[in-house]
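# Quick one: sequence plus predicted model below, questions after.
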Amino acid sequence: MFDWLQHFSDWLIYTIFEIGAETHLGIALNFFVYDTLKILILLFFIVFIMGIVNAYFPIEKLKDYLNKKKLYGLEYFFSSIFGAITPFCSCSSVPLFIGFVQGGIPLGVTFSFLITSPLVNEVAVAMFLGMFGIKATLIYAISGILLGTIGGWLLGKFNLEPLLSDWVKSILANKMQQAAYIEESQTFSQRLPEISRSAWDIVRGVLLYVVIGIAIGAAMHGYVPENFFNQYLGGGEWWTVPLAVFVAVPMYANAAGIVPVIQVFVAKGVPLGTAIAFMMATVGLSIPEATLLKKVMSLKLITIFFGVVTLCIILSGYLFNVIL
């Protein structure tokens, strides 16, 4: 879908600026240009679609249904499934997370989506199947979905809504005013300017965080060598799983991009469970993601979110090493 963006990034960095494709600077800048444009396009598109949904769909009824209906935790599972079938990395998932919160979906349910979306997607599953076989693939996919389900459920029990950022609270507070402005009698063409303006306001509000977050990820992507991690994670000692998770946090990649790296890790002696824990932390707990989330969450909420997900990933890594 974004092949044209990759071609543009290649042309801009390698042809116009004449920076070598094999250099650290070239790799980092190419990553930065591609991901910045991709995420900004996705951000505006998703927020725009959510604006249409909010204008036409009775989101309050859905919110009340999720809050009051006894679904016995299935709402977290369904949200996690939705996260698995959407082809987003962690930073690309944040715009939809904003849309969920803006729409009044319970915070724990939105966390289930946010956790699973970067961890599992069809491209990564296909690559995993070809590289590690069906058993490891099933364990990877099912565990990613369960991780989102359990993590969202746990976070939903903490009553974390007061820890959302003031910016998000102001969006929610203005929602009723916006609803009054967009009357039911208006046609789509009459509603479109207000929907577009609201979407652009949200994009403008997070633009700086997007650029800073992707810049951090691009630097890590271009300059941190793979062998640095193989040297310290291949021993199989008890501490290698938490170490893999903690050293992965500064990294930034999507699941499909990190799978080949995991194959190299395993080929060089890193246990598969440790490697999967590294992959999950890379795509689900990146510093760029935290930078983006700072716009919508307080630091305390980000810490709680990262803490719960980190614990779940570490436990999963130990379990994978036993099973695999």
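It's in.
# From now on I want contacts and neighbour counts done on CA atoms only, so please keep to that.
Noted.
# Pull the number of nearby residues for residue 319.
Around residue 319 there are 13 other residues, counting by other C-alpha atoms under 10 Å.
# How about it: what's its closest non-neighbour residue?
Excluding its sequence neighbours, the residue lying closest to residue 319 (C-alpha to C-alpha, 6 or more residues apart in numbering) is residue 273, at 7.3 Å.
# For that neighbour, what is the enclosing helix or strand?
helix 272-284 (DSSP states H and E).
# before we go on, here's another structure to hold up against the first:
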Amino acid sequence: MFIFEFLNNQLLKMQWLSDLIQYLVEKGFGLNISDRLGGSIHFFIYDVIKIFILLSVLIFTISYIQSFFPPERTKKILGNFNGVTANILGALLGTVTPFCSCSSIPLFIGFTSAGLPLGVTFSFLISSPLVDLASVILLASIFNWKIAIAYVVVGLVLAVIGGTIIGKSKLEKYVEPFVFSNKMMEVEQEELTVKDRIDFAKNQVQDIIKKVWLYILIGVGIGAAIHNWIPETVISAVLGQDKWYSVLLATFVGIPMYADIFGTLPIAEALVSKGVGIGTALSFMMAVTALSLPSLIMLKKVVKMKLLAIFVGTVAVGILIIGYTFNIYGYLLF
């Protein structure tokens, strides 16, 4: 138990990095991290470096594994299953694709055009930006493993239920016709060498970091401001756990925004530290990542309004239920 706690603190929470940045801020800058300015600088530098280190390592590992499952092979695997089992596999597939919601939509189109059931592709579309292995590790590094695992479970359940509802509703006629006519080519995949897989993983790290670095900096900056400059009384007055509307407000504030889950995690961390319920913070994260306005605009290009409305409504209701449930029972996770 001691060894696990030590490894968790040093490898995930990177206590050594926090101590190093504290030394830099206090000895190098002459600031006290107990003060607002010193605390903000420490929070920003520490979180940015920690997130980029963990993100790079995890994306590399996930992408190396992913190189064994190109879209054609994945389609064949998923095609062997149907019903809820297929939805579960579609949702699980989303957990090993480190994409934001906008990046997931082209693959969603590819799976749909390849003939996979609509419900299965929507299970993938929900889970891909919402739950991935990198976010699990980052959640554990910021909060703890109980919260990280619980988040993954409820995220997968939401993806499976959402996809199942859409699949059972027989909404294929609300998908734009060009999606079905744009068939995925069945081509024989060349066997990749270890070097090829390493190069693929390195390129994925570079591509994803290029896409998310700005959101991470903005998210950590907002988190530092909340953590050190906004009084707890102000935040509690708006998003306090005793406010029945806090989850509702956090969800609908999050939807118009666009950020990766890695950019929203520092904000959630700062909100929870100020007394905001864990369910409220997670609802905000889920709304930003799964229902961001840019991704909905992109999705509108490939599905008709009725299907889009059912998708948004189903996911939004699921996020609200998850948020209120976590606020009620979240104390068990700390």
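Arrived safely, thanks for sending. Bear in mind that the values here come from a model prediction, so they are computed numbers and not experimental data.
# what do we get in structure 1 for residue 286 of structure 2?
In structure 1, the residue paired with residue 286 of structure 2 is residue 280, using TM-score structural alignment.
# now residue 98 of structure 2
So, by TM-score structural alignment, residue 98 of structure 2 is matched to residue 87.
# Pull up the gap between that match and residue 254 of structure 1, please.
9 Å (C-alpha to C-alpha, to the nearest Å).
# Could you name every residue contacting both of these two?
residue 118 (C-alpha atoms under 8 Å, 6 or more residues apart in numbering).
# the more surrounded of the two?
residue 254 (24 against 19).
# Give me the nearest residue to that one, chain neighbours excluded.
residue 89 (4.9 Å).
# do you know how far that neighbour is from residue 124 of structure 1?
11 Å.
# Next: residue 48 of structure 1.
According to C-alpha to C-alpha, residue 48 of structure 1 and residue 124 of structure 1 sit 28 Å apart.
# The match of residue 286 of structure 2 - nearest residue in space that isn't next to it in sequence?
residue 119 is the one closest to residue 280 of structure 1 (C-alpha to C-alpha, 6+ apart), at 5.9 Å.
# dump the residue contacts of the counterpart of that neighbour in structure 2.
In structure 2, residue 119 of structure 1 lines up with residue 130, judged by TM-score structural alignment. Residues in contact with residue 130 of structure 2 (C-alpha under 8 Å, 6+ apart) are 155, 261, 286, 289-290.
# so which strand or helix has residue 37 of structure 2?
Assigned by DSSP H and E, residue 37 of structure 2 falls in helix 36-66.
# Just after that helix, pick out the following helix or strand.
Per DSSP H and E, helix 36-66 of structure 2 leads on to helix 71-79 as the next helix or strand towards the C-terminus.
# Pull the distance from that following helix to the chain's centre.
Centroid separation between helix 71-79 of structure 2 and its chain, computed with C-alpha atoms, centre = their mean, to the nearest Å, is 24 Å.
# What are the buried residues along the next helix or strand after it?
Using DSSP H and E, the helix or strand that directly follows helix 71-79 of structure 2 along the chain is helix 83-95. For helix 83-95 of structure 2, the buried set under the neighbour-count rule, 16 or more other C-alpha atoms under 10 Å, comprises 84, 86-95.
# With stretch 286-300 of structure 2 instead?
Within stretch 286-300 of structure 2, the residues that count as buried by 16+ other C-alpha under 10 Å are 286-296, 299-300.
# ok, back up a step: give me the distance between the residue nearest to residue 280 of structure 1 and residue 251 of structure 1.
Applying C-alpha to C-alpha to residue 119 of structure 1 and residue 251 of structure 1 gives a distance of 14 Å.
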